[in-house]
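A.B. asks: sequence? don't have it. structure:
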């Protein structure tokens, strides 16, 4: 695929992700921003590690002189997806439903990544496979959920000191 087409894929992804932000309820902006920033911290570290260790390469990317990771995915798309993951999390459902929710979001990210890896130069797996991506995505969702629950835990009235 030509570099021109790959650049337009990046522009399309940015446009769709920016448009999706319009669907965040106004009363959830604080939660959304907290989720977004926490997920960026995780993906920044993991993204840099896998690139520096030579497991993944991003031949076509934004800010190619500054950073070897995929700015589009690591710093924008994935954190925005995590916002929707958290805001629509099945809080009052059973364990199997929650596990299926994690698996659905993880697989929903992995399928386009796998297609992009095979048909474009936006991502190249060097010493990486699709199941490592699936595991790392799943675990970062779990870690983000733990943080979200910890950060936004409700204060019980019996725990408030006078």
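C.D. replies: Yep, it's here. From a predicted model like this one, the values you see are computed outputs, not experimental measurements. Residues are numbered from 1 along each chain as shown.
A.B. asks: drop to CA atoms for contacts and neighbour counts, all remaining ones
C.D. replies: OK.
A.B. asks: number of nearby residues for residue 57?
C.D. replies: 22 (other CA atoms under 10 Å).
A.B. asks: Just list the residues touching the nearest residue to it once chain neighbours are set aside, thanks.
C.D. replies: Of all residues not flanking residue 57 in the chain, residue 124 sits nearest, at 5.1 Å (CA to CA, 6 or more residues apart in numbering). By CA atoms under 8 Å, 6 or more residues apart in numbering, residue 124 lies in contact with 56-59, 117.
A.B. asks: Which of those fall in helices?
C.D. replies: Secondary-structure check on the contacts of residue 124 using DSSP state H: residues within helices are residue 117.
A.B. asks: so where do the strands sit in this protein?
C.D. replies: 56-57, 124-125 (DSSP state E).
A.B. asks: Using TSV, please lay out those strands together with distance to residue 131.
C.D. replies: Below are these laid out as TSV (distance: least, CA to CA, whole Å):
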stretch	distance to residue 131
strand 56-57	13
strand 124-125	12
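A.B. asks: just so I have it, where are all the helices in the protein?
C.D. replies: 3-20, 29-52, 71-72, 78-87, 95-119, 130-151.
A.B. asks: take a look at this one as well, against the first:
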């Protein structure tokens, strides 16, 4: 299939956009942007280090003259999944459910990344980078994003819980 790269990306972008529109409360867009931008910053920083070290290459990328990185995952897809994970985590009743949700989201990111490296030319790993590393980095980024957003909006969450009481 010659258009597999485009099909995977169009499908992924459509699905993630639909999920964000369905699950994201409209009155909490600012909170969603903070989560999105913080995760984007983390994935960009990690990506710069990994790409600069030559561990990952991107033969096919949307902006070849601008950067050597494959920017669409770290700038759109992974941060959007972190927003979904953050807001779905609020529906969890226990810490165990939050951990399971975070690890499931990291597994979804890993599966997406594996699909891109295995079936397309969007990314190629070199020097021992495996899916385990992708999973660990994704889980750490999701946990850090959740921690940052909860600290950043701590007063807002306290005020909302007082209103509910």
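C.D. replies: Nice, I can see it. Here the structure is a predicted model, which is why all the values come from computation and not from measurement.
A.B. asks: wait, which of the contacts of residue 124 of structure 1 is closest to residue 23 of structure 1?
C.D. replies: residue 117 (28.6 Å; CA to CA).
A.B. asks: How many neighbouring residues does that closest one have?
C.D. replies: So residue 117 of structure 1, with other CA under 10 Å, has 16 neighbours.
A.B. asks: How about the contacts made by it?
C.D. replies: Contacts of residue 117 of structure 1 by CA under 8 Å, 6+ apart are 123-125.
A.B. asks: go with 6 Å
C.D. replies: Counting by CA atoms under 6 Å, 6 or more residues apart in numbering, residue 117 of structure 1 makes contact with 123-124.
A.B. asks: Would you check how far apart it and residue 27 of structure 1 are?
C.D. replies: 37 Å (CA to CA, to the nearest Å).
A.B. asks: Residue 145 of structure 1 now?
C.D. replies: 19 Å.
A.B. asks: Check residue 114 of structure 1 too.
C.D. replies: 35 Å.
A.B. asks: who's more crowded, those two?
C.D. replies: The neighbour comparison of residue 114 of structure 1 against residue 27 (other CA under 10 Å) goes to residue 114, with 16 against 8.
A.B. asks: so what corresponds to the more buried one in structure 2?
C.D. replies: Correspondence of residue 114 of structure 1 to structure 2, assessed by TM-score structural alignment: residue 114.
A.B. asks: Just give me the neighbour total for the residue nearest to that match when sequence neighbours are not counted.
C.D. replies: Nearest residue to residue 114 of structure 2 in three dimensions, chain neighbours excluded: residue 131, at 6.8 Å (CA to CA, 6+ apart). The local packing of residue 131 of structure 2 (other CA under 10 Å) involves 17 other residues.
A.B. asks: try residue 14 of structure 2
C.D. replies: Residue 14 of structure 2, neighbours per other CA under 10 Å, totals 10.
A.B. asks: do the same with residue 118 of structure 2
C.D. replies: By other CA under 10 Å, neighbour count at residue 118 of structure 2 equals 13.
A.B. asks: repeat for the one 5 residues further on
C.D. replies: Counted with other CA under 10 Å, the neighbours of residue 123 of structure 2 add up to 21.
A.B. asks: Over to residue 119 of structure 1?
C.D. replies: Residue 119 of structure 1 has 12 nearby residues by other CA under 10 Å.
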